[in-house]
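# sequence first, predicted model second:
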Amino acid sequence: MSDLVYVVDSDAASQSGIDDLLRASGYRTKAYGSADEILQQMPERESAGCIVIDVQCRDNAAPDLFDRLSKAGSNLPVIFLAGHSDVRAGVRAIQAGAEDFFTKPVQREEFIRAIDRAIARHRLTNEQDCWGRKAMARLHLLTRRERQVFDLVVRAKMNKQVAFELGTTERTVKAHRHNVMEKMQLRSVVELVSCAERLGLLRPGIS
């Protein structure tokens, strides 16, 4: 299934033109007449896509839209379009966090490349978020003692050191390590350390 682009434009003719361009380039599209409309019918967070919005409004439209999208739980990249007289709005859009900004009429190839980049970034973000949720869910399956072993092992502690710090035997530590690897669905200590790093658990004071 082709990727989906959400087009926000209050001008029907302009919206139709953007729609035709995107569909001719292989995208699916969904149209909205205003930012309020897309906020009331939020796209699915897990689906890769992006928002294209025509900025024909006040200077604070960009930061206002990003704030409202964020509060609504959207992480969709946003590409802004505006007329040549609205360059200031484009600058504010980029400052607010827009993926890209174009003045109309857009140069087709450059615009489509920006759409490709935005969707690729959103797909990667979704994959990373999904991995993080699954990894945290597995981490929460560890018992208190297994989590203590996890925290020491990822900080390069040997079994003997872990046993000493926890007041137990190396044999017991090995059993806990085995359980940790099984529950985290990892095959090596290197993978375990990488997992801890990606979850932000190796920063000073984090455990």
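Received it, and whenever you're ready, just let me know what you need. Here the structure is a predicted model, which is why all the values come from computation and not from measurement. Numbering: from 1, shown residues only.
# from now on I want contacts and neighbour counts done on CA atoms only, so please keep to that.
OK.
# where is the longest helix in this structure?
Secondary structure of the chain per DSSP state H: the longest helix is helix 108-139.
# what are the buried residues along it?
111-112, 114-123, 125-126, 135, 139 (16 or more other Cα atoms under 10 Å).
# surely residue 13 is within a strand?
No: using DSSP: H, G, I helix; E, B strand; the rest coil, the secondary structure at residue 13 is helix, not a strand.
# do you know how far it is from residue 54?
Between residue 13 and residue 54 the computed distance is 12 Å (Cα to Cα, to the nearest Å).
# what about these two, which has more around it?
residue 54 (25 against 10; other Cα atoms under 10 Å).
# do I have it right that the more buried one meets residue 12?
No: counting by Cα atoms under 8 Å, residue 54 does not reach residue 12; the two are 11.3 Å apart.
# use this one as the comparison:
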Amino acid sequence: MTLTQRVAIVDDEPSVRSGLSNLLQSDGYATLTFASAEAFLNDIPARNDTALVIVDIKLKGMSGAALFEALQQSPTPPPVIFISGHDDETWPRYAGRAGAVAFLRKPIDIDILLEHIQRVLTPGEDKP
């Protein structure tokens, strides 16, 4: 079953991008991957066709937090799941206050990630 919702994955680590993309595709989601926040923001068709963004908080160049803030300027911003390999207690609080779907630490618990994605993208499910 292929779902129509497209998930954008923004991470500067190629292995994270490809691993998450492969996982989500095997679960039926269409994916797009980007090595930077700037690459995602500059791809207008991808931005307009994205139902959910998974973004690393700490990216080279523009941070994941700055990307989130830029996306909030659009009329219908996509939901965002933050991920990070850094052990900083500030980011989970930031993500919650900012209105992100979740903040997940790397290595990512795949079951929890898929639960968040399904909750957000399944029609009729309760939204955050």
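Sure thing, it's come through. What you are looking at is a predicted structure, and each value in this text was computed from that prediction instead of being measured.
# how alike are these chains, TM-score-wise?
TM-score for the superposed pair, counting by TM-score structural alignment, normalised by the length of the second structure: 0.78. Supporting figures: 122 aligned residues with a Cα RMSD of 2.8 Å.
# what's the longest helix of the first structure packed up against?
Judged by 3 or more Cα pairs under 8 Å, 6 or more residues apart in numbering; DSSP states H and E, the packing partners of helix 108-139 of the first structure are strand 49-54, helix 170-184.
# who's in contact with residue 106 of the second structure?
Residue 106 of the second structure is in contact with 83, 84, 85, 86, counting by Cα atoms under 8 Å, 6 or more residues apart in numbering.
# what separation do you get for the third one and residue 98 of the second structure?
Right, residue 85 of the second structure. 19 Å.
# could you do the second one as well?
Shown here: residue 84 of the second structure relative to residue 98 of the second structure, a distance of 16 Å by Cα to Cα.
# the more surrounded of these two?
Between residue 84 of the second structure and residue 98, counting by other Cα under 10 Å, residue 84 is the more crowded of the two (21 against 13).
# what do we get in the first structure for the more buried one?
Aligned counterpart of residue 84 of the second structure in the first structure: residue 82 (TM-score structural alignment).
# now swap in residue 99 of the second structure and tell me
So, by TM-score structural alignment, residue 99 of the second structure is matched to residue 97.
# then residue 10 of the second structure?
Match for residue 10 of the second structure (TM-score structural alignment): residue 8.
# let me know whether its match touches residue 36 as I believe.
No: the pair residue 8 of the first structure / residue 36 is not scored as a contact, 9.6 Å apart, by Cα under 8 Å.
# pick out whichever of these two has more residues nearby.
Legend: neighbour count by other Cα under 10 Å for residue 8 of the first structure and residue 36, higher for residue 8 (24 against 12).
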